[in-house]
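# After the sequence you'll find the predicted model.
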Amino acid sequence: MSDTMHVSGTVQPRAPHQTHANRKRTDTGHRRDPCVPQEFVHRPFVDDILVTSWRRLDDSRFSLTAQWPHDHGYFTPVHGHHHLILTGETIRQAGLLLCHTELGVPVGHHFILGDLVYTTRPEHLAVGDGPTRLTVQVTCSRMRMRAGTLSSGHFNMTIRKAGRIVATGHSDVTVASPAVYRRIRGERLTARHAPGPLPAPVPHQLTGSTKDNDVLLSPTGRPDQWHLRIAPGHAAMVNPANDHIPGMLLLDAAQQAARALTAPRAFVPYAFGTEFRRYAEHGLPCTLVAQHVPSALPATTTVRVTGSQEDEPVFVSTLTALDARR
């Protein structure tokens, strides 16, 4: 019998959790509410941690709490609504947290994200005067365990604000031990982001960014194509320990590209799906191409963004926005 099998309930239910990370004072002088340790959600800074607690409901279902900042230095509101990437980052952090705390994955193992898909309800995503408090219901399926440790699984999530659904989504994750990851990455394992001469950004207004330092696109001379640019100190999206460009940064670059393609019209996506094909490597040019594609629903606009290195697709994102009312 193989030592890999489909299982459910390998890890026994535990009591509700509310862990406290070391608090750090933010630039604005206030202190964040207690949150989970950074190593459980793979974020180097406390202010970027969105998930605040978790508890197991049964063998495959969990309930988490989260909060979205109203005054984050990078995830700034767009047209009075929370930044689109906050939903994807919440799904990512929730999955990582459960893997480490409930599904037997040791800190130090690596996660390979296959896809990340979510749909939001903009009417429930207005930004208030303080953090938006959320609940996240997670159902795990297609779980494969090896010696009591998750090796792959599907995480389906529903995010609610005051009982109302604000977003739904899912992700598929494969887990690699340090030894397996070393074999996968080879000489790339020691690669790190090395800031060099930074190309000029496209105007930040085209991307929905508030300042040039947050712009992830540089022009190529074509209105539908850009090169990825990562400014030094881009701390909200770049973990210095990563040996590759983080997937969440690629998602943000995709939504910037979609907005640049559709400018000057406002393009505020409510649905975002990404398939990751391979690692985005440090030190190699990454080209993004955006194109209009047919929408499945009337009165919507859909844009597909493909990121490539060395003429090989790295990721493909599809973003859909409601058309502006006339």
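Looks like it arrived, so ask away.
# From here on, just use CA atoms for contacts and neighbour counts.
Fine.
# Please enumerate the strands of the stretch 151-300 of the chain.
For the stretch 151-300 of the chain, applying DSSP state E, counting those that start in this stretch gives strands covering 164-176, 217-219, 225-228, 269-276, 287-293, 300-309.
# which one of those lies closest to Asp129?
strand 164-176 (18.0 Å; Cα to Cα).
# which helices and strands does the closest one pack with?
helix 85-101, strand 110-120, strand 149-161 (3 or more Cα pairs under 8 Å, 6 or more residues apart in numbering; DSSP states H and E).
# Can you mark which positions in it are buried?
By 16 or more other Cα atoms under 10 Å, the buried positions in strand 164-176 come out as Ile165, Val166, Ala167, Thr168, Gly169, His170, Ser171, Asp172, Val173, Thr174, Val175, Ala176.
# How much space separates the residue lying closest to the fourth one once chain neighbours are set aside from Ala94?
To tie it back to what came earlier, the one meant is Thr168. Counting by Cα to Cα, 6 or more residues apart in numbering, Thr168 lies nearest to Thr158, which is 4.5 Å off, once chain neighbours are set aside. For Thr158, the distance to Ala94 equals 11 Å [Cα to Cα, to the nearest Å].
# Pasting the second one now:
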Amino acid sequence: MTVMQEGAAGQELAFERPVERSLVHRRAVTEVYVTDTRPVSGIRFAVAAQLPRSHRYFTDHTGYAAPDRLDRGGRTAPAGATGAAGPAETTGPDGDGGGRPAAARTTATAGGSAAPADGFAADPLLLTECCRQAATTVAHRYLGVPPDTAFLVTRWTARFTAAAPQPPGGGPDELTLLVGATDLRERGGRLESATLDVDLALNGTPAGHATIGAAYMPSGRYAALRALRRTTPPPLTSALPPRAGGTVAAPGAVGRSLPENVVLTDATPTPDGATARLDVPAGHPAIYDHPLDHVPAMGLIEAARQAALYTASRGERALLPQVAGFDAEFGRFAELDAPTTVTARRRGPVAGPPAGHTVAVDFRQLDTVICAITVTLADTGHRPGTRDGAEARRGARR
């Protein structure tokens, strides 16, 4: 395999415009955050990304669970009941009819900061998406992976650090990602798998690290693999109804304010955690930017985060912790036409920094674990008037 050295090493990264959307596997230009890339040395590459100031999904967060949306046992109130959030399909992802629940307090307003919680600089899932886009761009631009390739994630770990300073003049956050490729394996002269190590710096300050295990499969071989493991062709999200059914979890109990961004239904506390059903809205503009035949890794990681936060809230504590990291193993495809049970269990404390605890989240289809994600929660939460809320309000007035 020949590593392509497109662009000059040592040149300063630019944040002027997004790269081609095909490089990051996005259909909407508004969902492209990578702006530039440069080779560094060997098989290491620098990637630039600009974070959105406001986003209907990535900056839709609350610092508080909404107690009025939970019954006394901590379960989600039925849709239509007093204080309950309505089903997500009543307001389309791009509609104007949905308001934020009155009890939910967000840490980002239109044009404001993307910071979701006290002590953290940006939404960990937004940073995770930027890692995905950076790794995908590097694979196409430098590692010779052709366009007609299915990208499969086998494992993903991430750790996020404390808050970075605001950019000068209150501008949008600028993220730099240093991507290193190791464990390169080829088949017939074509890259088959690799490990991508990503170091993140937000506004010049270290923001975390991620490791992604990726497999690259020609589209024809991918289709054959999907057919081999199923008795019928897999459906596409574009052919499915908006929701599979069930009672959508209360947004405030999973750290969201918009029901359309909740991916769990029929959530119920258990003595050591919670259970729920996976239900990613089929038309979700960020998770399903284009039609897919399975739930992608980003959808499963979001579901694990929500399950961990639901376990933390239980309707009894108002201050939700922040995700400080995760360790994910993806064993099988998350099929769209099979019920998926989500089980979260509290695990032990972690010393940090930041200090916190872990929640183990399993995803099962037909009594088989298809994915296991351990979420690390930091013992911190948003407080009105701290950096996040105040900066968001100031940013909205700029």
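That came in fine, so what should we check first? Here the structure is a predicted model, which means the values were calculated and not measured.
# And Thr158 and Ala94 of structure 1? Which one has more around it.
Ala94 (28 against 19; other Cα atoms under 10 Å).
# ok, back up a step: select, out of the helices and strands packed on strand 164-176 of structure 1, the one closest to Pro13 of structure 1.
Proximity to Pro13 of structure 1 (Cα to Cα) singles out helix 85-101 among those, at 10.9 Å.
# can you name the residues of structure 2 that that closest one overlays?
Mapping helix 85-101 of structure 1 onto structure 2 (TM-score structural alignment) gives residues 125-141.
# re earlier: want to throw the helices and strands packed on strand 164-176 of structure 1 into CSV with distance to Pro131 of structure 1?
As requested, those are exported to CSV (distance: least, Cα to Cα, whole Å):
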stretch, distance to Pro131 of structure 1
helix 85-101, 12
strand 110-120, 18
strand 149-161, 11
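# thinking again about what came up before, need the residues that contact the match of helix 85-101 of structure 1.
4, 6, 23-25, 32-34, 37, 45, 47, 49, 51, 58, 145-147, 158, 177, 179, 196, 198, 210, 298, 302 (Cα atoms under 8 Å, 6 or more residues apart in numbering).
# middle-most residue in structure 1, spatially?
Glu89 (3.5 Å; Cα atoms, centre = their mean).
# any idea how far Ala66 of structure 1 is from that one?
The spacing between Glu89 of structure 1 and Ala66 of structure 1, counted by Cα to Cα, is 11 Å.
# Find the residues that touch each one of the two.
With contacts taken as Cα under 8 Å, 6+ apart, the residues that reach both Glu89 of structure 1 and Ala66 are Leu50.
# rewinding a little: using TSV, lay out the strands of the stretch 151-300 of structure 1 together with distance to His79 of structure 1.
Formatted as TSV, those follow (distance: least, Cα to Cα, whole Å):
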stretch	distance to His79 of structure 1
strand 164-176	17
strand 217-219	21
strand 225-228	24
strand 269-276	12
strand 287-293	22
strand 300-309	17
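# related to what we said a few turns ago, hmm, Arg121 and the residue nearest to Thr168 of structure 1 touching each other?
No: contact criterion Cα atoms under 8 Å: Thr158 of structure 1 and Arg121 do not qualify, at 11.5 Å.
# hey, what's in contact with both of these two?
Between them, Thr158 of structure 1 and Arg121 share these contacting residues under Cα under 8 Å, 6+ apart: Ile165, Val166, Ala167.
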